[in-house]
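J.: Sequence and predicted structure, then a few things I'm wondering about:
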Amino acid sequence: MDLTAFAVFAEHLNFTRAAAELHISQPALHVKIRKLSESLGRPLYRREGRRLVLTADGEAVARFARGQRERLDQFLAEFAGAPAQRPVVLAAGQGAYLYLLGDTIQAALATTPLRLVNCDHRQMLAAVRGGQAHVGVSVLDVLPPDLTVRELASFPQTLFVPAGHRLAGRRSVRLRDLAGAALVVPPQHRPQRVMLEQALRAAGASWTVAVEAEGWPLISHFVALGVGLAIVNGCVPPPAGSAAIPVADLPPVTYHVVHQPSALTDARVAGLLDLLG
């Protein structure tokens, strides 16, 4: 079974690019993948429109193939007395990188090659499941049963208001206190936006959109400019001239660390997980 070829194919999901990386022809790669699929008795990929996607069995084989490839590289490097070159891959979103993971990344880079992937939580879970990432960090509404998950940190949701605003001196606020407010919010259909709309509606608080913004830094910037108020994760520092007030009737935001159950067998990955606490 040519697992190496399938691992490369799974990275690209494109026969042209995968064949080029393997330095073989496309027909030869097609033959390798077909023979592997036949030997396992399962289809490993399917076509969805113009895209190729792995089946669930294909993801499992790709994960095994990547792991085998990494273990071989590690063994050969150790056998030759040289440091392993393949990096540990960490997948997380912008907020986690900006406000949670800086110290961990600096500490890890002192001892381990590290590759960072910036992605949303769905892409993170897909990367960990498929073996493209060793460790993921994100806020998760539903915990995946097939992966090992633990809490990293939990924060209240907070309201950013200019220092001179009527709510600025409060120790906490409730959503009904925001009636009539203009809010800086994420674009429609983003999870944070959906959650806010549902919660404000349930609280009976009417509000308007001051501006839609992608990412906590831009949202914070608009608050600093006086464009509107914003509800953000409590790990985000308030911009200059603004106050951060916990929102009492919103649940805390919890970041989780995610990895494959077998990840601890890799000392490099185990080291990164130790640094994450």
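T.: That came through fine.
J.: For the rest of this, base every contact and every neighbour count on C-alpha atoms.
T.: OK.
J.: how close does Ala244 sit to Arg170?
T.: In this view, Ala244 and Arg170 are 10 Å apart by CA to CA, to the nearest Å.
J.: okay, those two: which has more neighbours?
T.: Ala244 (25 against 11; other CA atoms under 10 Å).
J.: Am I right that that one is in contact with Ala163?
T.: No. If you go by CA atoms under 8 Å, Ala244 and Ala163 don't touch, sitting 9.3 Å apart.
J.: buried stuff in stretch 198-217?
T.: With burial defined by 16 or more other CA atoms under 10 Å, the residues of stretch 198-217 counted as buried are Ala199, Leu200, Ala203, Ala205, Ala210, Glu212, Ala213, Trp216, Pro217.
J.: With stretch 83-103 instead?
T.: Applying 16+ other CA under 10 Å to stretch 83-103 flags 84, 86-97, 100 as buried.
J.: What about Arg51, how many residues nearby?
T.: 9.
J.: so who does it touch?
T.: By CA atoms under 8 Å, 6 or more residues apart in numbering, the contact set of Arg51 is Leu13.
J.: circling back to that earlier point, show me the two of the buried residues of stretch 198-217 that sit farthest apart.
T.: For the buried residues of stretch 198-217, the farthest-apart pair by CA to CA is Ala203 and Pro217; their separation is 27.2 Å.
J.: Could you verify my assumption that Arg63 touches Ala126?
T.: No. In this structure, Arg63 is not within contact of Ala126 by CA under 8 Å, at 11.1 Å.
J.: more crowded one of those two?
T.: Arg63 (22 against 14).
J.: Can you tell me the closest non-neighbouring residue to the more buried one?
T.: Distances taken as CA to CA, 6 or more residues apart in numbering put Gly131 closest to Arg63, at 4.7 Å, once the chain neighbours are dropped.
J.: can you pull the contacts of the one you found?
T.: Contacts for Gly131 (CA under 8 Å, 6+ apart) come out as Ala62, Arg63, Phe64, Arg66, Gly67.
J.: returning to that earlier point: of the buried residues of stretch 83-103, which is the nearest to Leu22?
T.: Nearest to Leu22, judged by CA to CA, of the buried residues of stretch 83-103 is Arg86 at 17.3 Å.
J.: how distant is the helix or strand where Ala127 lies from the center of its chain?
T.: Assigned by DSSP states H and E, Ala127 belongs to helix 121-130. Distance of helix 121-130 from the chain centroid (CA atoms, centre = their mean, to the nearest Å) equals 7 Å.
J.: Residues touching the helix or strand that comes right after it, excluding its own?
T.: Per DSSP H and E, the first helix or strand lying C-terminal to helix 121-130 is strand 135-139. Strand 135-139 is contacted by residues 89-93, 96, 120-121, 124-125, 128, 253-260, 269, 273 when judged by CA under 8 Å, 6+ apart.
J.: So which of those residues belong to helices?
T.: Judged by DSSP state H, the contacts of strand 135-139 include Ala96, His121, Met124, Leu125, Val128, Val269, Leu273 as members of helices.
J.: Which stretches in this structure count as strands?
T.: Per DSSP state E, the chain carries strands over the ranges 45-48, 51-54, 88-92, 114-118, 135-139, 148-155, 157-162, 181-185, 207-212, 230-233, 242-246, 253-259.
J.: Put this next to the previous one:
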Amino acid sequence: MNLDAVLAFAAFADRMNLSAAATDLHISQPALHSKLRKLGEQLGVPLYVRVGRRLELTAQGEEVARFGREIATQTRLFGEQLRDGGGSELSFAAGDGAYLYLLRPALRRFLAEGGTRLRLLTRDRDGALDAVRSGRAQLGVAPLQSVPSDVEARVLTTVGQMLVVRNDHPLARRRRLKLRDLAHCALIVPPEERPHRQLLARLLGAAGVPWTVAVEATGWDLMLSFVELGAGAAVVNGYCRLPRGLRGLPITELPVLRYHVFHRRGLKPAGDLARLARTLHAHADDWRERAG
């Protein structure tokens, strides 16, 4: 196998554009096209196909791209170690809410132990899965309703959902809520395309609960800030730490989120990667004390 062609294919897969990838590699577009064609012939499988005006990787192409990224990463790290004796590097993917409220103690502990650089990627659930599948991340954390067949996962923690209101809100005296209690609430919600908004709208609709959009906002912190201002109420994950003056009320009919630590199937975590996974699990429920 021509490893130079594998590295070139990984660069192409990151761009999905022959001209842009050729520019990155400082070669001509015909030369890159020839490399990729010969690599496909050598491997005996199609690496990408044209769908309309777009180029898309085949399943085999995804595997070759992942392999190429791993080679590129290991080559870069080896050079850095020779130059300055630096330690290894791990790449990790999770969402902004998980970083803010769920993973901070574990990541702080891991980084304090030193010896390993940690490249942190901010991705939503689908993005974290894609990063792990593609080799851009070795480990990921996200809420998974079911575990895809191409990853291996272990439950990290379970997180409920709550309605957050100001202390002067009519619902603030309640201990917990059902969906019907949200009738006619003005809710601060993410944009329509976000999974959290879609789930909430679907469940409220199925329960026949009328509600209105007070504000559209992205991110738990911004949503909570709007609650503080009095713009409305917000449904957020139970790990969020609430500012003074706000109250969180568990909603028993909303699904519990099961956060998983996951990696690509077939990868056997060892060394620093296994240490990172152990540290994540050791601090999995620290958020409960802080949130409470």
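T.: That came through, no problem. Note that the structure is a prediction, hence the values are computed from the model and not measured.
J.: Turn the strands of structure 1 into CSV, columns for distance to Thr265 of structure 1.
T.: Formatted as CSV, the strands of structure 1 follow (distance: least, CA to CA, whole Å):
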stretch, distance to Thr265 of structure 1
strand 45-48, 28
strand 51-54, 25
strand 88-92, 13
strand 114-118, 17
strand 135-139, 13
strand 148-155, 13
strand 157-162, 36
strand 181-185, 42
strand 207-212, 44
strand 230-233, 34
strand 242-246, 41
strand 253-259, 12
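J.: quick one: which of the ones you listed is nearest His12 of structure 1?
T.: Evaluated over these, closeness to His12 of structure 1 peaks at strand 51-54, with 9.4 Å, by CA to CA.
J.: Check the mean deviation of the closest one from structure 2.
T.: Compared with structure 2 after the fit, strand 51-54 of structure 1 shows a mean deviation of 2.8 Å (mean CA distance after the TM-score superposition for structure 1).
J.: Likewise for stretch 192-201 of structure 1?
T.: With mean CA distance after the TM-score superposition for structure 1, stretch 192-201 of structure 1 departs from structure 2 by a mean of 1.5 Å once superposed.
J.: In structure 2, what range does that stretch match?
T.: Under TM-score structural alignment, the counterpart of stretch 192-201 of structure 1 in structure 2 spans residues 196-205.
J.: For the counterpart of Ala277 of structure 2 in structure 1, give me its contacts.
T.: Under the alignment defined by TM-score structural alignment, Ala277 of structure 2 corresponds to Leu273 in structure 1. Each residue near Leu273 of structure 1 by CA under 8 Å, 6+ apart is listed here: Val135.
J.: From Thr148 of structure 1, how far out is Leu273 of structure 1?
T.: If you measure Leu273 of structure 1 against Thr148 of structure 1 using CA to CA, the figure is 12 Å.
J.: ok, now His256 of structure 1?
T.: For His256 of structure 1 relative to Thr148 of structure 1 (CA to CA), the value is 10 Å.
J.: Then Thr55 of structure 1?
T.: Distance, Thr55 of structure 1 to Thr148 of structure 1, using CA to CA: 21 Å.
J.: and the residue mapped onto Gln29 of structure 2 from structure 1, what is it in contact with?
T.: Mapped onto structure 1 by TM-score structural alignment, Gln29 of structure 2 lines up with Gln26. Contacts here follow CA under 8 Å, 6+ apart; on that basis Gln26 of structure 1 touches Phe15, Thr16, Ala19.
J.: which of the residues you listed are buried?
T.: Of those, these count as buried by 16+ other CA under 10 Å: Phe15, Ala19.
J.: Just give me which of the contacts of Gln26 of structure 1 are shared by structure 2.
T.: Compared against structure 2 with both residues aligned by TM-score structural alignment, their matches' CA atoms under 8 Å, these retain Phe15, Thr16, Ala19.
J.: so which of those residues comes closest to Pro144 of structure 1?
T.: Nearest to Pro144 of structure 1 out of the kept ones among the contacts of Gln26 of structure 1 is Phe15 (CA to CA; 30.6 Å).
J.: What spatial separation is found between the corresponding residue of structure 2 for the closest one and Leu47 of structure 2?
T.: The equivalent of Phe15 of structure 1 in structure 2 is Leu18 (alignment by TM-score structural alignment). Relative to Leu47 of structure 2, Leu18 of structure 2 is positioned 13 Å away (CA to CA).
J.: cool, and Leu120 of structure 2?
T.: Separation of Leu120 of structure 2 from Leu47 of structure 2 (CA to CA): 29 Å.
J.: can you check Arg15 of structure 2 too?
T.: Separation of Arg15 of structure 2 from Leu47 of structure 2 (CA to CA): 14 Å.
J.: Kindly provide the distance from His33 of structure 2 to Ala22 of structure 2.
T.: From His33 of structure 2 over to Ala22 of structure 2 the distance is 9 Å, taken as CA to CA.
J.: same deal with Asp130 of structure 2?
T.: Distance of Asp130 of structure 2 to Ala22 of structure 2, computed by CA to CA: 24 Å.
J.: Need the ones in helices among the contacts of strand 135-139 of structure 1 in JSON lines (columns: distance to Leu225 of structure 1).
T.: Putting these into JSON lines (distance: CA to CA, whole Å) gives the following:
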{"residue": "Ala96", "distance to Leu225 of structure 1": "24"}
{"residue": "His121", "distance to Leu225 of structure 1": "30"}
{"residue": "Met124", "distance to Leu225 of structure 1": "33"}
{"residue": "Leu125", "distance to Leu225 of structure 1": "36"}
{"residue": "Val128", "distance to Leu225 of structure 1": "39"}
{"residue": "Val269", "distance to Leu225 of structure 1": "42"}
{"residue": "Leu273", "distance to Leu225 of structure 1": "39"}
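J.: Closest one of those residues to Lys35 of structure 1?
T.: Nearest to Lys35 of structure 1 among those, counting by CA to CA, is Val128 at 26.3 Å.
J.: need the contact list for the closest one.
T.: Listed by CA under 8 Å, 6+ apart, the contact partners of Val128 of structure 1 are His134, Val135, Gly136, Val258, His259, Gln260.
J.: ok, those residues vs Ser39 of structure 1, which is closest?
T.: Distances from Ser39 of structure 1 to the contacts of Val128 of structure 1, taken by CA to CA, are shortest for Gln260, at 25.6 Å.
J.: okay, now the aligned partner of that closest one in structure 2: neighbour count?
T.: Taking TM-score structural alignment, Gln260 of structure 1 has Arg264 as its aligned residue in structure 2. Residues near Arg264 of structure 2, counting by other CA under 10 Å, number 22.
J.: can you check Ala59 of structure 2 too?
T.: Look at Ala59 of structure 2: counted by other CA under 10 Å, it has 13 neighbours.
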